[in-house]
Structure formats: structure tokens, C-alpha cells
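Asker: Predicted model follows, preceded by the sequence.
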Amino acid sequence: MLLSKGATAAIGNDSLLEKLFKLKEHDTTVKTEVIAGFTTFVTMCYVVFVIPGMLAAAGMDQGAVFVATCLISAISCIAMGLYANWPVGLAPGMGLNAYFAFAVVLGMGHSWQDAMGAVFWGGIGFMILSLLKVREWIINSIPNSLRIGITCGIGMFLALIGLKGSGIVVANQGTLVSLGDITTFSPIMASLSLFLILGLAQRRIQGAVLIAIIAISVLAVTFDPSVKFTGLVSMPPSMAPVLGQLNIMGVLKPDMIGVIVAFMFVNLFDTTGTLIAVGDKANLADKDGKMKNMSQAMITDGTASWIGAIFGAPTVTSYVESASGVAAGGRTGLTAVVIGLLFLLTLFLSPLAGMVPGYATAGALLYVAVLMMGSMARVDWDDLTEAGPVAITALMMPLSFSISNGIALGFISYPVIKILSGRYKECSLSILILATIFALKFVLFGV
């Protein structure tokens, strides 16, 4: 029987996809991968609504950041699929973008152009570490407790930003912070956003964050005079206000070293943890237990960060929400390519993104904080030499309003506590080197 032209084309396309993504080897199909890609996209696309508003607070053009976020997410996902063949979605990270806007720019007083330059060098450093295989040495020699402290601290930092931005927590001269007027519209909507997300997520409903953001935005348009409906679809805004505006050479100065290191190492830990978790769920380990194409995945992530800085979007990272797509059957890079294509389509939804108020996205920040703080369950609280540095790292991030200071104090405290406890042999060479560098940074250049 002769095949129709359409059938022949379909077979040809299947053959190309099979060659690119090795679908049969991974026991999956095109249909399954497309569904998985859509599933992951729905769970992580809230970033295109949250990130632009966050960076607008740092003085960046919200429309331009929206386009930059969509574009770098799309390019990163497609690159991850084609180069690493991993079912992982990438986008600008919530924690590091909050650090970028609220700590580096608003807290330390640096321009967003300088902060973007620090993101650039952090991405370059991450990429070099991945290419030279130094990444494994660093990851393996840094105690798990410090990684937990960093993860939890970023969660607490995000929580403080969400609570402050929605008016639930306010400044107080006598007590530093206090409870705001939670009977007003913004705190009520932010609280409702969080409750909706937690309730829907507990029911295992995909896209819980997106559903909550849309629901609160509808209420905002209905009851908040400051929020107006301006349409759903339009041509993307210009990227000119942020494209290529980073200060690359001007940030190579002592007071930016800690910032660059923070961008590099937090992304390193975050990406490694996410890729290991997602790769394990997707059965990407070989017979020796090593993840296939892990180096390619890490290089893609690191490259995306410095390219994103040129676009005007801070640190790109692999998203743990990718696990939802894996749970839906995603096993190859075709899942990531589908996610990327969907991010490209999102470019035309800028009016929708522009009318999402801050209190609608506060729930997303608080939800991510809840997930990140859950890592505390893995701390050995009976071992004070491990628990102490965790608490110091986690607490000092929100209390000093700086991820880099929290990391620095955690790395300094770890060997000091171990040595004073008579357990100096548990301090690796890398820990001692990093602790010395961070200590000298405080002594020579201050905070």
C-alpha cells in the first residue's frame, strides 16, 4: 500500500526526532514528551509574571525584562534539549533574582547595570568550573549541611521579600520589623494567593502557582482601582532598555567579589541539586550510577546565565518544577524543547504580565520559600558542628538582607566550630580556602 505524503512526512519527522532525542532508548514517545513539556511549562511559567515585577523594583523596564525572561528561558530550554538531551526547563531563578533586585541593587546601592555585570561573571565562572571538571571537586568537598543552609536561607530571604512587598511585614524602628495592617487589600490578597497555592499543590493540581496568580489578578482588576485590564495579547515590547546594558568590566572590583561569588556558587549548588533530583526521577543514570550528559547540562546552565545577563535577565537556573514533567513521562530533551517553544509563544502575553500586581505574586515567593525551607528536615540537629553553620547561614541571609553575606558567614563558621570541637580533620581543603577568602573579604573590604 502506498503511503500518503502526510504519512511519509510524519515518518520522516519521527525519524529525525528519534535521531535527536533517542526516544526508543528512553522508552518514550513524541506524544508523551509533548505532554510532559506542557506540564512542566504550566508549573514554571509563573516566572514570566514574577521576575519582571521584581526587577522593576530595581529600576529596570518591566516590559523589556518580560521579553528578556521569555527569550532566555526559551533559548535555554531548547539548548538543554538539543545539547544535553535532558527533560529540564530553565528560566531566571527566583532566589537569585530577589537577591539581585533587593540586596545588590536596593540594599547595597549598586546600579542594576553593575549587578548584571556580576551575573555575567558569575555565569562565566560557573561555565569554566563545569568545563574544567572542577565542579565535582567543589561539590563533593563542601559539606551537605552548608548546602542545606544555603537552600533554606534563600527560602527565608524570599519569604521576607514576599511578606515585605505585600505589606504583611513592615519596618519598625523599635523592633526592626512588625506585623502590618493585615486587614487591608494587599495583605489579604497575598495571603489568599499563598493559601490557594498550598491547597492546590497539596491536591497535586498542576499549575497551582499559575492558577493562584491568575485568580488574584482577576480579583485585583475587579476590586483594585490601581490595576486595570489592558488586553491579553500584543506584540512584544522592545528589549532596548535592558539589552546589552550590563557593566562588564566596571564590576571587577573588590566590593563586588562577594556578589559575583554568590551568583556563581548559589547557582552551582541549586543547579546540581536540581539536575541530580530530576535526572534520578527520569532514570538518566548509567549502569555505574553516573548521570548521562551531566556535564552538558551544567555547561548549558552556566552558559545561559551569562548570555541571559546580556539579554537583561539575571541568573538562569534549572527549575525543580521539571520533576512534574518527568512525572508525566518526560525522559528526553524533546520535553525541554517543547517548554522552550511555549516560552516563545508567551512573548505575546505582555499585557497580561503587566497587569499582575505584586501581591498576586507574593504567594509564589512564599510558596517557593516553604519548599526550600523543607530541606531543614535533613539536618542532623544532634551534631552542633553541623547544625550551627546551617542556622548561621540560613538566619544571616534574611537578617543581613544578603545571600552572599549568609554564605560567607556560613563558610567561615564551619571550620571554626569544627576546629574548636576538636574535629578539624572533617574540614576539607576547599572549605579552609573558601573560609579564608571570605574572612579576608570582610577584613579588607567590609560587608
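Answerer: Great, that's in hand.
Asker: can we go C-alpha only for contacts and neighbour counts from here?
Answerer: Noted.
Asker: Where do the strands of the stretch 1-150 of the chain begin and end?
Answerer: 90-92 (DSSP state E, counting those that start in this stretch).
Asker: Equivalent analysis for the stretch 201-350 of the chain, please.
Answerer: 316-318.
Asker: Show me the helices in it, by range?
Answerer: 208-223, 257-281, 294-311, 322-327, 333-346, 350-354 (DSSP state H, counting those that start in this stretch).
Asker: Please name every helix or strand in contact with the second one.
Answerer: Counting contacts by 3 or more C-alpha pairs under 8 Å, 6 or more residues apart in numbering; DSSP states H and E, the secondary-structure elements packed against helix 257-281 are helix 112-131, helix 144-165, helix 294-311, strand 316-318, helix 322-327, helix 403-420.
Asker: Compute the number of surrounding residues for the residue lying closest to residue 308 once chain neighbours are set aside.
Answerer: Closest residue to residue 308 apart from its sequence neighbours, by C-alpha to C-alpha, 6 or more residues apart in numbering: residue 72 at 5.7 Å. When counting by other C-alpha atoms under 10 Å, one arrives at 28 neighbours for residue 72.
Asker: Report the separation between residue 72 and residue 153.
Answerer: 26 Å (C-alpha to C-alpha, to the nearest Å).
Asker: Please compare the first structure with the one that follows:
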Amino acid sequence: MAMSYLIFVVPSMLADAGIPKDAAIASTIFVTIAITLLMGLWAKFPVGVAPGLGITAYFAYFVCGPMGFTWQAGLAAVFISGVIFFILTVTHIRELIINAVPLDLKLATAAGIGAFIAFIGMKNCGLIVVDANTGVALGNVAKPEVLLAIAGFFITAALTIRNVPGAMVLGIIITTILSLVLGVQKLPEGDLFSFSVPDLSTTFLALDFGSALSHGLFTIIFTLTMVDLFDNMGTLIGLSRKAGFMEPNGHIRNLDRAFITDSIGTMFSGIVGATTATSYLESAAGVAAGGRTGLTAVTTAVLFAAAFLLIPLVGIVPGYATAPALIMVGVYMMQEVVNIRFDRLEIAIPAFLMIVGMPLTFNIATGFGFGFISYTLVQVLMGRWRNVTPVMYIISAAFAVNFILR
């Protein structure tokens, strides 16, 4: 229940990228079922895996937006990033990259992505609009769609604060029902409760490697891989600590299997028509309820299979009904800010630039670049160049070259 809101939110964003809505819903559910099963049966982690929100937003609103990629080319980039992530994991290069980035910047990554997701939610429901003079401005709050989104957010917030299970999906459902009752949203024609085999023919093996390799691929692949690395790392380590999987020396059993599972999930996502698969932090709800084995993930996958019965109903959920969930996810991810050492300016400057860079440039990759480059420059200018690892120098230089060549 805690992570089931993704059935509504992820396909909505994929549809904005141009993927047919029914196929987007089906591919999202297929990936969630298949890779969560693998996580439970092979990695033996009580963790649900599904297309990630932050990376889906990057895919829909940047890769298939300003970058000019088709969704078919975007899926090819997702598949390639999965291959790279798999190679980085089995060769242990992943560990070098993760260890090279300071903890404060890892935390800033989560906070920045949270701000980016919340911004998208506000934009999608019309609460924030484009303004020729100021860039962005407050939208028309008298519009029914905006009012419903605001109401949905506070309903979701209240349910979350009261620890109601499945608060976000309940908020989506309540907002949708209100929109139907008030006549803002119309029911589609046909039988809403008829079961039909999901049609993935429009997205299955629709990857366009030729277009993906034609331009701008480095930035996209780099961003997809970096987000996958840090997102999975933070989620899996946090959940492992909560579940008691972490040994006194910091070792986590089967962690490599969990990372490999995510990379396989990303390749599978590209094949069927979804975005980068990642472990969901909402799995903490299952761990808190006593889930300690892979059976927890298997149960989650089986329950997601029942979602195929709801595909006709999912299609009636409007974008402004999913906006509250995006904003709430942003709130959750922004909580990492309290652990960043903002009392030290050499830390505060790059962390701040990373956090604000993501939503203000509407690009997760640019936020990464702001943070990594500024951290490296500040350390060098302070005469602490030895504190920066060689890998960090390489990452910063790669971002600098990318910015110059744009």
C-alpha cells in the first residue's frame, strides 16, 4: 500500500513523455512485479523495486523535452545505463564512485531530487506556471483543478501525519473521486471493471539505439547511472540498517545481489517501456511491520499483480490528482537536509548549489554538476586538494566539459 501510488504517478509522467498511457501503466506494473520477485527470490531483500520517480521525471521532462529525444531513444538510453550499472557493480567500480563522493553531497542529491519532484508536481497541477517576466509565478488558484490538487495535498499530508497506511494512494483516490463528483473529471466510456491482457506492443523492444547514440547521450547516461547509484545506495543501506542486515563492521550481506537486481531491472525496463528501476524507500513500511526476508518482496510482487485488474480505473486518474503525491515525495526526500553540515561553508556551498540547481534548471544532471564542480573548486582553493579523490576530479572535469560543449 505504501508504494502503490507509483501505479498512478509513474505512468502519468511516462505519458507526458509520449508513451501511450495504457502501455505505460502495463510496463510500470510488469517491471515492478518481475524485479521485486527477483529481489525477493535471489537477493533475499524485503524490498520493492519499481521505476523511480526522480529518474522518470528526468526522462519525461528533460530527456524527452528540452533534449529533444523521442521516448524510444530515451528507452535505449535507459537500457544502456542498466548495462553500465551492471558492469560497474560486478567490477566493483561502483564502490569507488560511491566512496569518492562526500556524504554531504550524497544527502544533497536526495534533497535536490526531492525539490525537483515537488516542483514538477506543482507545475503539473497548475499551482506554478510559466511567467514571461519572472520565469515562474503562482497559477490561477481559482481553477477547479488547482483547488482539487491543493485539497488533495492537505488530505494526503493529514493522512501521512496520522500514519494511515497507503496515505498517498488514498490521497490520489480521494482527489479523483472529488473531481468526478464535482464534474471536473469525466468517467470514460466502457466497462471499467473488465479484465484484459495489457498490451505492450507499442513499447516492447521499441528502443531506438540509433537516435540515442546520435547526440547528447553522455550526459543522459551519466545522470541515469549516477542517480541509480546514489538512490539505490541510500535506500538499500538505510533499509538494511533498519532490518538488522548490517554487520558491526558495516558489511551488508547480499548487497551486491541487490545492486545487480536493480541493474537487471533497469535493462528490463528499457525493453518493456519504462524507466530506471530502483529500490523504493517505502519498503521501510514492510520492514517496520516485521518483514525480514525475501518473502516480503515476493508478497509485494504478488499484490502488485492484482493491479492489472485496476488498469481501466487507473486511466481515469487526472494529472492534478497525482500532483499531491509528488509534492509529498519531495517533502520526504528533503528531510535529508537536516543531516548536511550547513554550519561549514565549504560543505554548505556545493550542497546548496546542488539542491537549488536541480529544480531551477529543471535538470538533475545540471544540479549534480553544480555540486561536484563547486565542491572540487572550493577544496582546491582552500589548499585542501588532497581531500578530493581522483575519481571526484574526473567526475567534476566531465561535468565541466559537458557544460562547455553545450
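Answerer: Everything's here; your move. Values in this document were obtained by computation on a predicted structure and should not be read as measured data.
Asker: rewinding a little: mind putting the helices and strands packed on helix 257-281 of structure 1 into TSV with mean neighbour count and distance to residue 258 of structure 1?
Answerer: Output for those, formatted as TSV (neighbours: other C-alpha atoms under 10 Å; distance: least, C-alpha to C-alpha, whole Å):
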stretch	mean neighbour count	distance to residue 258 of structure 1
helix 112-131	25	10
helix 144-165	25	15
helix 294-311	25	17
strand 316-318	29	19
helix 322-327	25	30
helix 403-420	22	6
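Asker: between these, which one is nearest to residue 395 of structure 1?
Answerer: Across these, residue 395 of structure 1 has its closest neighbour in helix 144-165 (6.3 Å, C-alpha to C-alpha).
Asker: the inter-axis angle of that closest one versus helix 257-281?
Answerer: In terms of direction (axes from the mean of the first three to the mean of the last three C-alpha atoms, to 10 degrees), helix 144-165 of structure 1 departs from helix 257-281 by 110 degrees.
Asker: contacting residues for residue 238 of structure 1?
Answerer: By C-alpha atoms under 8 Å, 6 or more residues apart in numbering, the contact list for residue 238 of structure 1 reads 63-64, 67.
Asker: still on that earlier bit, columns distance to residue 119 of structure 1 on top of the helices of the stretch 201-350 of structure 1, output as JSON lines?
Answerer: Shown next, in JSON lines, are those (distance: least, C-alpha to C-alpha, whole Å):
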{"stretch": "helix 208-223", "distance to residue 119 of structure 1": "27"}
{"stretch": "helix 257-281", "distance to residue 119 of structure 1": "6"}
{"stretch": "helix 294-311", "distance to residue 119 of structure 1": "6"}
{"stretch": "helix 322-327", "distance to residue 119 of structure 1": "23"}
{"stretch": "helix 333-346", "distance to residue 119 of structure 1": "22"}
{"stretch": "helix 350-354", "distance to residue 119 of structure 1": "24"}
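Asker: Go through those helices and name the closest to residue 236 of structure 1.
Answerer: Closest among those, using C-alpha to C-alpha: helix 350-354, at 6.4 Å.
Asker: How far does that closest one sit from its chain's centre?
Answerer: Distance of helix 350-354 of structure 1 from the chain centroid (C-alpha atoms, centre = their mean, to the nearest Å) equals 21 Å.
Asker: Kindly report the same for stretch 41-50 of structure 2.
Answerer: That offset, for stretch 41-50 of structure 2, works out to 17 Å (C-alpha atoms, centre = their mean).
Asker: Now for the residue mapped onto residue 390 of structure 2 from structure 1: which residues touch it?
Answerer: Per TM-score structural alignment, the equivalent position to residue 390 of structure 2 in structure 1 is residue 429. By C-alpha under 8 Å, 6+ apart, residue 429 of structure 1 lies in contact with residue 141.
Asker: As a markdown table, the helices and strands packed on helix 257-281 of structure 1 with distance to residue 374 of structure 1 would be great.
Answerer: Output for those, formatted as a markdown table (distance: least, C-alpha to C-alpha, whole Å):
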| stretch | distance to residue 374 of structure 1 |
| --- | --- |
| helix 112-131 | 26 |
| helix 144-165 | 7 |
| helix 294-311 | 24 |
| strand 316-318 | 19 |
| helix 322-327 | 17 |
| helix 403-420 | 18 |
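Asker: between those, which gets nearest to residue 278 of structure 1?
Answerer: Of all these, helix 322-327 sits nearest to residue 278 of structure 1, with 5.5 Å by C-alpha to C-alpha.
Asker: From residue 330 of structure 1, how far out is the aligned residue in structure 1 for residue 183 of structure 2?
Answerer: The alignment partner of residue 183 of structure 2 in structure 1, by TM-score structural alignment, is residue 224. Counting by C-alpha to C-alpha, the gap from residue 224 of structure 1 to residue 330 of structure 1 is 41 Å.
Asker: Looking at the two, which one has more neighbours?
Answerer: residue 330 (33 against 14).
Asker: Would you mind confirming that that one is in contact with residue 39?
Answerer: No - the criterion here is C-alpha atoms under 8 Å, and residue 330 of structure 1 misses it with residue 39 at 9.4 Å.
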